[in-house]
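Visitor: What follows is a protein structure lacking sequence information:
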């Protein structure tokens, strides 16, 4: 069970955000398919921006009734932050479809389109920084960036009243001397930073529209299919059907999900949690 203080803070947060249901005291394990996005509105989510906190005066987060024939959550990218599930989840297979829009914003106006899905988010929004005014939460990220879809980023964070940073830990196999996942590599443990997906271009550049030689991302404007298998502390990422990343024995095993806005317009749809195949 989560500490009472954390649970109560989320009850208050949900109330302030206009969310009718308080978060569960324990993480939910899907027994059937859970559709996190209802296709109509942001019920079941709250929003968070580094600039405005729980407010969203510029409508960074919205639901579009139809794009390519179906509704989707739109994150404009104007401010860093995300839409965050009210409830926590564990032991699931996440399926998400995303596509980029055309808008980009400073400070990433001419840089690679960037976003991500933060898994196992713990604590309160903004806890990436000691002042709790960051864009993110401590978590394990499924990176979505041009040229790097399928990277892992371990996001450190804080708890109120505790000055010590809290770091997720994850083991994986990498090519010696690198941070690139390699199923035939050597075992290493990480507590922060990025682990590159299997075929990330070593000459990757942070420029708008970047495409690596081995990328499996669809062309701009097409939908990409992502899967994340979260089984206890183990994770496996798939991008358009290709296995991109695998990690084991992670210390973060449950939490909320955060879908990022990070300088580039992005649309998310078919956000589903499936039971694991045992």
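Guide: Received the coordinates, thanks. Predicted model only: the values in this text are computed from it and were never measured.
Visitor: can we go C-alpha only for contacts and neighbour counts from here?
Guide: Will do.
Visitor: can you pull the buried residues of stretch 145-164?
Guide: For stretch 145-164, the buried set under the neighbour-count rule, 16 or more other CA atoms under 10 Å, comprises 145-159.
Visitor: Which of these fall within strands?
Guide: Where the buried residues of stretch 145-164 overlap with strands, as defined by DSSP state E, the overlap consists of 145, 152, 153, 154, 155, 157, 158, 159.
Visitor: take the one below as the second:
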């Protein structure tokens, strides 16, 4: 029969081996800590512990009698992971042209869908066929760049498909090109949206704490909108077009151009300027394309350096 002292010694030995394995593998609940490996939630779809949760975990190990030196190694590995994440996710000024839609794959992006999460696109909401990105619109979510960007000229080309879904089935087709996305994945990530919607394409919307100033007016409440010149009352019905609509007829390709330099913002729809803003917050972040009840296609999403940056 094993004595209490022997049992405790065996338990501590097992715990020490477990903590040693954690250290050897560089593993701490959130995944790899090796800077050469994936680390972000977008790349691993793993939960990331906060510093508070880290300390609770380390305290729990110490309370069980784990070796303090090995727990210190784990703490250092967690800090390394966190600092690496900050470095990896820093906004990158665009130094050379980049085709985010390269016609071959969607490696520059990750999908996020409401009630499903990151990388959980089981219904094929985001697909690439013959070089075209199709967003079905069947689920609410987005396709976001893995990297964050600052100081760039962005050119997107899109056209509507036919399908509409759910509560928006009979309503105006709706999507969006969002820039400067930061924070948690949700509906919607904090960002500035260039609206893509029937009768509203070219409107600019601030989302979830973003803000922007245009002609001395600052908007900060989520869904506050800067209307494009010539905008009119929208009839929320599929196929709506306004008299002064800048969007081309259904089925034709349209071009959006965004110049983001520092905290300034310029937007064009089919070569027509629609907005000149300043004091943008955030002023850098991810670029993402919304899935919001209507089928839409993209054939181009290119970023270029901005002259003078």
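Guide: Thanks, I have it. Note that this is a predicted model, so its numbers are computed, not measured.
Visitor: TM-score for this pair?
Guide: Remark: TM-score between the superposed chains equals 0.79 [TM-score structural alignment, normalised by the length of structure 1]; 231 aligned residues with a CA RMSD of 1.9 Å.
Visitor: returning to that earlier point: would you point out the most distant pair within the buried residues of stretch 145-164 of structure 1?
Guide: In the buried residues of stretch 145-164 of structure 1, two members sit farther apart than any others by CA to CA. They are 147 and 159, at 32.9 Å.
Visitor: Nearest residue to the middle of structure 2?
Guide: For structure 2, the residue nearest the mean C-alpha position is residue 144 (4.0 Å; CA atoms, centre = their mean).
Visitor: Distance of the equivalent of that one over in structure 1 relative to residue 225 of structure 1?
Guide: Correspondence of residue 144 of structure 2 to structure 1, assessed by TM-score structural alignment: residue 84. Plainly put, residue 84 of structure 1 is 20 Å away from residue 225 of structure 1 if you go by CA to CA, to the nearest Å.
Visitor: what do you get for residue 57 of structure 1?
Guide: 31 Å.
Visitor: More neighbours: which of those two?
Guide: Between residue 57 of structure 1 and residue 225, counting by other CA atoms under 10 Å, residue 225 is the more crowded of the two (18 against 8).
Visitor: Looks to me like that one is in a strand.
Guide: Yes: according to DSSP: H, G, I helix; E, B strand; the rest coil, residue 225 of structure 1 belongs to a strand.
Visitor: in terms of contact, does it touch residue 95 like I think?
Guide: Yes: here residue 225 of structure 1 lies in contact with residue 95, judged by CA atoms under 8 Å, at a distance of 7.4 Å.
Visitor: ok, which stretches of the stretch 151-300 of structure 2 are strands?
Guide: For the stretch 151-300 of structure 2, the strands identified by DSSP state E, counting those that start in this stretch occupy 152-164, 174-182, 190-197, 204-207, 211-214, 217-219, 225-226, 254-261, 264-269, 272-281, 286-291, 294-304, in order along the chain.
Visitor: List the buried residues for the second one?
Guide: Spelled out, it's strand 174-182 of structure 2. Counting neighbours by 16+ other CA under 10 Å, one finds that the buried residues in strand 174-182 of structure 2 are 174, 175, 176, 177, 178, 179, 180, 181, 182.
Visitor: Now check structure 1 for the residue matching the third one.
Guide: Using TM-score structural alignment as the criterion, the counterpart of residue 176 of structure 2 in structure 1 is residue 116.
Visitor: so who does that match touch?
Guide: Each residue near residue 116 of structure 1 by CA atoms under 8 Å, 6 or more residues apart in numbering is listed here: 141, 142, 143, 144, 145, 259, 260, 261.
Visitor: Once you drop chain neighbours, what's closest to the fourth one?
Guide: Meaning residue 144 of structure 1. When the adjacent residues along the chain are set aside, residue 144 of structure 1 lies closest to residue 116, with 4.5 Å between them (CA to CA, 6 or more residues apart in numbering).
Visitor: just the fifth one next, same as before
Guide: In this structure, residue 145 of structure 1 finds its nearest non-sequential neighbour in residue 114, 4.3 Å apart by CA to CA, 6+ apart.
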